[in-house]
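Engineer: Would you be able to build a 3D model of this:
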Amino acid sequence: MLAAISPSSNFFHSTIEEEAEADTKPLVFFSRALDLDRPNHHEAAVMAAIPDFLFGLRNSFYLGAYQAAINNSDIPNLPADDALERDVLVHRSYIALGSYQLVINEIDSSAPTALQAVKLLALYLSENKEAAISSLQEWLSDAAVSNNPILRLIAGTIYMYEQEYNEALKHTNSGGTMELHALNVQIFIKMHRSDYAEKQLKIMQQIDEDHTLTQLANAWLDLAMGGSKVQEAYLIFQDFSEKYQMTGTILNGKAVCCMHMNRFDEAESLLLEALNKDAKDAETLANLAVCSLHLGKPSSRYLNYY
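Structural biologist: Purely as a prediction, here's the structure:
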């Protein structure tokens, strides 16, 4: 979902109406969206009662607290695998904040495959799209590294941005990590296949129903399905807002739920709070443009940022 399982995605505003169209910053899950250097690390850690030193860092990343993830990344005495995952999350957080060149400069050719994949995402988002896709295809053709979870995640993310959803699923559909499953949910929603998205969500719920990514994926699907499900999505974002630092991701999630429920005044208030956190956040600006149109207010002030 996932840069940030962030991300990355125009899902929020595009599910309301197409009244305000704009390119959005990636929800460097996307998604804004990780246990990516070894499959199901989180659930394995829980089962084996092994301390999960990166839980807080992952959670910050998933929920869009990218600067907090960076600031709290100095964790001593990490095992090698955890140290690599930490570095991946930190660099993806920088990408989510738009610091593409920093990531490109810091990751050299000797870095592990996971970090090389993150660098490709930074290259892609810095408008070096052709070079990034060419390098990505080269890496994916190498049997020795093509199954790396981070590389598959980045491949799925880039092809999702390119709207080549079937190509994205070639690399993500087999899953293996929570974030890959979460990205699959996003891709299927973009393909208007809520039935397949629901199957992916059920897999995530079987692995860890309380995982932050499971809850986020549940909220995305609820919004896509609409109707009474929107209230359930709102409660998920409300729960996040009570448990964790308030972020643009959480505020936008609550605001979109409010817009679906015709509570545009409340949505505007939430979005203005998000704008105070990041005046250039594309998701916030796009949602404010849509909200303003429904409230009969000028939207050009938000569209002019793009």
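
Engineer: make it CA atoms for all contacts and neighbour counts henceforth
Structural biologist: Noted.

Engineer: can you list contacts of stretch 181-199?
Structural biologist: Applying Cα atoms under 8 Å, 6 or more residues apart in numbering, the external contacts of stretch 181-199 come out as 1-2, 5, 11, 30-31, 33, 153, 156-157, 160, 165, 168-169, 172-173, 175, 200-201, 203-204, 213-214, 217, 220-221, 224-225.

Engineer: what distance separates the start and the end of it?
Structural biologist: 10 Å (Cα to Cα, to the nearest Å).

Engineer: Now it: buried residues?
Structural biologist: Along stretch 181-199, the positions that meet the burial threshold by neighbour count (16 or more other Cα atoms under 10 Å) are 181-190, 194, 196-198.

Engineer: Report the distance from that stretch to the chain centre.
Structural biologist: With Cα atoms, centre = their mean, to the nearest Å as the basis, stretch 181-199 stands 14 Å off its chain's centre.

Engineer: Check stretch 221-232 too.
Structural biologist: Averaging C-alpha positions (Cα atoms, centre = their mean) puts stretch 221-232 19 Å from its chain's average.

Engineer: Which positions in it come out as buried?
Structural biologist: Neighbour-count burial for stretch 221-232 flags 221-226, 229-232 (criterion: 16+ other Cα under 10 Å).

Engineer: Please verify my assumption that I133 contacts L125.
Structural biologist: No - counting by Cα atoms under 8 Å, I133 sits too far from L125 to count as a contact (11.0 Å).

Engineer: Helices along the stretch 151-300 of the chain, start to end?
Structural biologist: With DSSP state H, counting those that start in this stretch as the criterion, the stretch 151-300 of the chain has helices at 165-172, 178-190, 194-208, 212-225, 229-243, 248-260, 264-277, 282-295, 300-303.

Engineer: please give me the structure for this one as well, since I'd like to look at both together:
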Amino acid sequence: MRILAKSDSLEARSATVFTLLQMDRVDLAVKELKKMNEIDEDATLTQLALAWVNIAVGKDKLKDAYYIYQEMMDKYGQSPQLLVAQSAVLILQGKYKDAEALLHEAQLRDANNSEALVNLVAVSQFLGKDYEVMKRYIAQLRDIDAKHPWVLDLEAKEALFEELASA
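Structural biologist: The predicted structure is shown next:
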């Protein structure tokens, strides 16, 4: 954080916003975002950081985050990353069917997108899909990205369950 604070670039400031949000310091992320807006409020990095902050704030700001991602897709095309980000907003809004559609679109563009698969597991649970559907997504995720944090966390929980069940 000290190194990032020394730079006035949008890249460093967006990394700072991201880090602050990971630390659950939305208040400080908002202040950093204001500095980014002073530099260039229309820059892609500023808009991405605004979407991140809006997601962290939640509630009414989720709509704004959704539209930021939509504007980016209109401008740059539907990348898997933007589709997954927009689907995350829909998940937070409880619009699971719409989120699932975006995630399937992301998979069409990149069948090996780990984040799309993780979100498909979550959406499948929310929609009450058959367990076999989730197992397929998890198996695919393990095949393409065995070191993904979600996979590692799942494996740790499975190991703990086995340990407790055998005790």
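
Engineer: With respect to T249 of structure 1, which of the buried residues of stretch 221-232 of structure 1 is nearest?
Structural biologist: Each of the buried residues of stretch 221-232 of structure 1 was checked against T249 of structure 1 using Cα to Cα; the closest is L223, at 14.5 Å.

Engineer: Quick check: the aligned residue for the closest one in structure 2?
Structural biologist: Under the alignment defined by TM-score structural alignment, L223 of structure 1 is paired with I55 of structure 2.

Engineer: OK, contacts around the closest residue to that match other than its chain neighbours?
Structural biologist: Using Cα to Cα, 6 or more residues apart in numbering and skipping residues adjacent in sequence, the residue nearest I55 of structure 2 is L62, 5.5 Å away. L62 of structure 2 is in contact with 54-55, 89, 92-93, counting by Cα under 8 Å, 6+ apart.

Engineer: Could you dump those into a markdown table and include distance to D110 of structure 2?
Structural biologist: Below are these laid out as a markdown table (distance: Cα to Cα, whole Å):
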| residue | distance to D110 of structure 2 |
| --- | --- |
| N54 | 26 |
| I55 | 24 |
| V89 | 20 |
| L92 | 23 |
| Q93 | 25 |
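
Engineer: Looking at the residues you listed, spot the one nearest A116 of structure 2.
Structural biologist: V89 (13.1 Å).

Engineer: Based on its surroundings, how many neighbours for that closest one?
Structural biologist: Neighbouring residues of V89 of structure 2 were enumerated by other Cα atoms under 10 Å; the total is 26.

Engineer: likewise A43 of structure 2?
Structural biologist: Neighbour count for A43 of structure 2, taken as other Cα under 10 Å: 13.

Engineer: now the counterpart of it in structure 1: how far from S174 of structure 1?
Structural biologist: Taking TM-score structural alignment, A43 of structure 2 has H211 as its aligned residue in structure 1. Taking Cα to Cα as the measure, H211 of structure 1 and S174 of structure 1 are separated by 19 Å.

Engineer: cool, and S93 of structure 1?
Structural biologist: As it turns out, when the distance is counted by Cα to Cα, S93 of structure 1 lies 25 Å from S174 of structure 1.

Engineer: what about the counterpart of A99 of structure 2 in structure 1, distance to N304 of structure 1?
Structural biologist: In structure 1, the residue matched to A99 of structure 2 (TM-score structural alignment) is A267. As judged by Cα to Cα, A267 of structure 1 and N304 of structure 1 stand 20 Å apart.

Engineer: for structure 1, what's the longest helix?
Structural biologist: Of all segments of type helix in structure 1, defined using DSSP state H, the longest is helix 80-96.

Engineer: just structure 2 next, same as before
Structural biologist: When secondary structure is assigned using DSSP H, the longest helix within structure 2 turns out to be helix 149-166.

Engineer: Quick one: distance of that one to the chain centre.
Structural biologist: Between the centre of helix 149-166 of structure 2 and the centre of its host chain there is 23 Å, according to Cα atoms, centre = their mean.

Engineer: list the buried ones in that helix?
Structural biologist: By 16+ other Cα under 10 Å, the buried positions in helix 149-166 of structure 2 come out as 150-151.

Engineer: and if you look at stretch 123-141 of structure 2?
Structural biologist: Residues of stretch 123-141 of structure 2 classed as buried under the neighbour-count rule (16+ other Cα under 10 Å) are 123-124, 134, 137-138, 140-141.

Engineer: of all these, which two lie farthest apart?
Structural biologist: For the buried residues of stretch 123-141 of structure 2, the farthest-apart pair by Cα to Cα is V123 and Q140; their separation is 15.8 Å.

Engineer: So S6 of structure 1 lies in a helix, does it not?
Structural biologist: No - remark: S6 of structure 1 does not belong to a helix; assigned using DSSP: H, G, I helix; E, B strand; the rest coil, it is strand.
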